[in-house]
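Q: need coordinates for the below:
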Amino acid sequence: MSKVRVGLLFGGRSGEHEVSINSARAIAKALSSGENQQKYELLPTYIQKDGRWLPQAVSQQVLDSGKPLPESASLADAPYFAADAATQVDVWFPVLHGPNGEDGTIQGLLKLMQVPFVGSGVLGSALGMDKIAMKMAFAQAGLPQVKYVAVTRSQIWSNPCVFPKVCDQIEAELGYPCFVKPANLGSSVGISKVRSRSELETALDNAASYDRRIIVEAGVTARELECAVLGNDEPKASTIGEISFQSDFYDYETKYTEGVADLAIPAPVPDAIASQIQACAIKAFLAVDAAGLARVDFFYIEATGEILINEINTMPGFTATSMYPMLWGHSGVPFPELVDRLVQLALERHEPARDSRSE
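A: Coordinates of the predicted model:
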């Protein structure tokens, strides 16, 4: 049998460009080792920070070095779209984090190509990226979550009479502390924890510089637990993991600086709590129409036993030390097997639905 040609798509235009390269290196290694080496042929495609898709030879060099290619080093004759990759790939593996990667935009392009791809489709990716739309889907599914207020950039910047009213509403409905977040950025970029009116005003102005949609969430004192989900229409949940840290919240520096955050797998929680989180993770996965993989994050208020869903991440970090593969590793699915399953799930989801009336 001929090998399945996997188009590994990485890099991208978001602030998580370097994280994407690290994830892609780990996946490339998994696809090229053990039984996977006999099943798959790797076709890397690197998307530069300027949006240019670079040829496979250059893309492989970036994979090998683990370092982004400077925009000044862009090939003058390289097209913005790599036609060579598009015609050769059997299944795409888009390892792109953040905007223009896991927000439905690249998924729409891949869908137009009519080639299978790993992960959620347009709807699941878009809902998983936009924190406001995500929370609306969670509420419709009956998943408990923290109180929040949605704000637009125009309310902050365009009308000086409206802005004080928005702050009044946030103080009345949420109080302090609260968290101000751009609705469509990953990796805690642009997020602020605020404890006063002046901090709130500054944080809203800052968040509006990143996104036209902003969400403000009530702060809670809780443990932060995570669950990995794998599958399509009948997904499975992993064991539960816990993240602990000394900083105010799980910001970008805490997330990506080695040794700053502690991971506990499995999380030391009662079995009933773990089972409840697993059930909620699957419910959240289905609520946004996710596919393939997702990591679902929760708040656990130990004093009351309350579990609140925080968010879903439809393309989580995928290095060997990232929470998603580590959770599945502790659940009996080693990294190379996990990557293999994701490719097979993509192929499975692309198959035309059988007409049950013909059976």
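Q: alpha carbons only for contacts and neighbour counts from here, please
A: Noted.
Q: and the strands in the stretch 101-250 of the chain, which stretches?
A: 148-152, 178-182, 192-194, 213-218, 223-231, 236-244 (DSSP state E, counting those that start in this stretch).
Q: any idea which of those strands gets closest to residue 318?
A: strand 223-231 (11.7 Å; CA to CA).
Q: what's that closest one in contact with?
A: When contacts are taken as CA atoms under 8 Å, 6 or more residues apart in numbering, the neighbours of strand 223-231 outside the stretch itself are 235-244, 267, 277-278, 281-282, 285, 291-302, 324, 327-328, 342, 345.
Q: quick one more, to check against the first:
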Amino acid sequence: MTERKPQVLLLFGGRSSEHSVSCVTAAGVMHAIDRERFDVVPVGITRQGEWTLLTEDPQDWALNTGSLPEISDVDNPVQLSTDPNKTSLMSLSKSVVSELGEIDVVFPLLHGPFGEDGSIQGMLEMAGVSYVGSGIAASAMGMDKHFMKVVFESAGFKVGPYEVITNKQWLRDSDSALQRCERLEYPLFVKPARAGSSVGITKVDVPSELRDAIEVARREDPKVIVEQGIIGREIECGVLEGRGSTPSRASLPGEISVADNGHTFYDFEAKYVDGAAANLSCPAQLSDEATAQIRELAVKAFDAIDAEGLSRVDFFYTPEGEWIINEINTMPGFTPSSMYPQMWAKTGIDYRELIDELIALASERRIGLR
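A: A predicted model of the protein is given here:
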């Protein structure tokens, strides 16, 4: 009798503004995952939150000729169903409920709210199924740029000056919120507190532009963070959880520099549309001492929010040799050309091996409190 291969549910799309980025990520994983070791079930989530069974052809979800993929049709609606012994995927087509097979691991390739922020992680915990990546609390903290900074400051990291503007504060007294930002030195970066892929971010050079920039960010998230610009190199480091009780591991660092191509910072277009907008180099040209420092700090940040599976930690490296933490991404961009897989490839773990390792880490981890 042939032993059943573990069935991995690739979950992508989602309700956030990073829907298309998630699809591109899924295309990369679909193409590379070892089909001899795993059976793959691709399930998409529409922007309305509906789940649908999709094709296994990576080209259907890849970034082609600059267009962004979208999950819109719900031809094969599905949902997870549990009993005390297993979690299964159920087809709901034509009002007939039928089992499509037991799910062993979910790989939630979701970015942004309703996916990377603890929402889907909570649902998967309730369903009793193993999943790749951080749990509920770490995902929520890693998504919220405000609470992330609070945690990092308490762990001894240096963070840049910032102000937070909540929805109620802005609606009650926007002038007071703007006045609080006067202590910050320009340029400023105005960001949705709980969004990624540089969606809704504006670089502000003069005070007269600040109000409009906050309104742009509020279209993505009613909670806004205003950060003082930092002079320094943008250096990133990938972290991979250790097996069992072994320590987490850090990749060689990578560096991002924005080319003079109409982009004043590493925005959404520079990341995903304009291939000539940014230079990604790995390993970053750093001294041995600085390389060792950032790898140690990246693992420390990973542990500070109690992350699991994978994360990418972003720092500024100042001319004075100081490391200022920018943010952690608990589900970083994961296409073959994304920085996280590139950094691990340079460190000795290629894309397919990385996928294998993340599934193995998810499989060995218990569900619930740990």
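Q: just give me the match in the first structure for residue 41 of the second structure.
A: Counting by TM-score structural alignment, residue 41 of the second structure corresponds to residue 43 in the first structure.
Q: so what's its match up against?
A: With contact taken as CA under 8 Å, 6+ apart, residue 43 of the first structure is in contact with 5, 6, 7, 8, 56, 85, 89.
Q: select only the buried ones of the contacts of strand 223-231 of the first structure in PyMOL?
A: Per 16 or more other CA atoms under 10 Å, the buried members of the contacts of strand 223-231 of the first structure correspond to this PyMOL selection:
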select buried, resi 235+236+237+238+239+240+241+242+243+267+277+278+281+282+285+291+292+293+294+295+296+297+298+299+300+324+327+328+342+345
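Q: next one: the nearest residue to residue 71 of the second structure once chain neighbours are set aside from residue 141 of the second structure, what distance?
A: Residue nearest to residue 71 of the second structure in three dimensions, not counting chain neighbours: residue 46, with 5.3 Å by CA to CA, 6 or more residues apart in numbering. In this structure, residue 46 of the second structure lies at 25 Å from residue 141 of the second structure, with CA to CA, to the nearest Å as the measure.
Q: what do you get for residue 345 of the second structure?
A: Using CA to CA, one obtains 28 Å as the distance from residue 345 of the second structure to residue 141 of the second structure.
Q: quick one: map residue 131 of the second structure onto the first structure.
A: Taking TM-score structural alignment, residue 131 of the second structure has residue 117 as its aligned residue in the first structure.
Q: how about the nearest residue to that match, chain neighbours excluded?
A: In this structure, residue 117 of the first structure finds its nearest non-sequential neighbour in residue 92, 4.4 Å apart by CA to CA, 6+ apart.
Q: surely the one you found forms part of a strand?
A: Yes. Counting by DSSP: H, G, I helix; E, B strand; the rest coil, one finds residue 92 of the first structure located in a strand.
Q: what's the counterpart of it in the second structure?
A: Aligning on TM-score structural alignment places residue 92 of the first structure opposite residue 106 in the second structure.
Q: so who does that match touch?
A: Under the criterion of CA under 8 Å, 6+ apart, the contact list for residue 106 of the second structure reads 8, 9, 10, 11, 129, 130, 131, 132.
Q: distance-wise, check it relative to residue 12 of the second structure.
A: Here the criterion is CA to CA. By it, residue 106 of the second structure lies 10 Å from residue 12 of the second structure.
Q: residue 87 of the first structure: neighbouring residues, count only.
A: Other residues lying near residue 87 of the first structure total 10 when counted by other CA atoms under 10 Å.
Q: which strand or helix spans it?
A: helix 83-88 (DSSP states H and E).
Q: many thanks, we can stop here.
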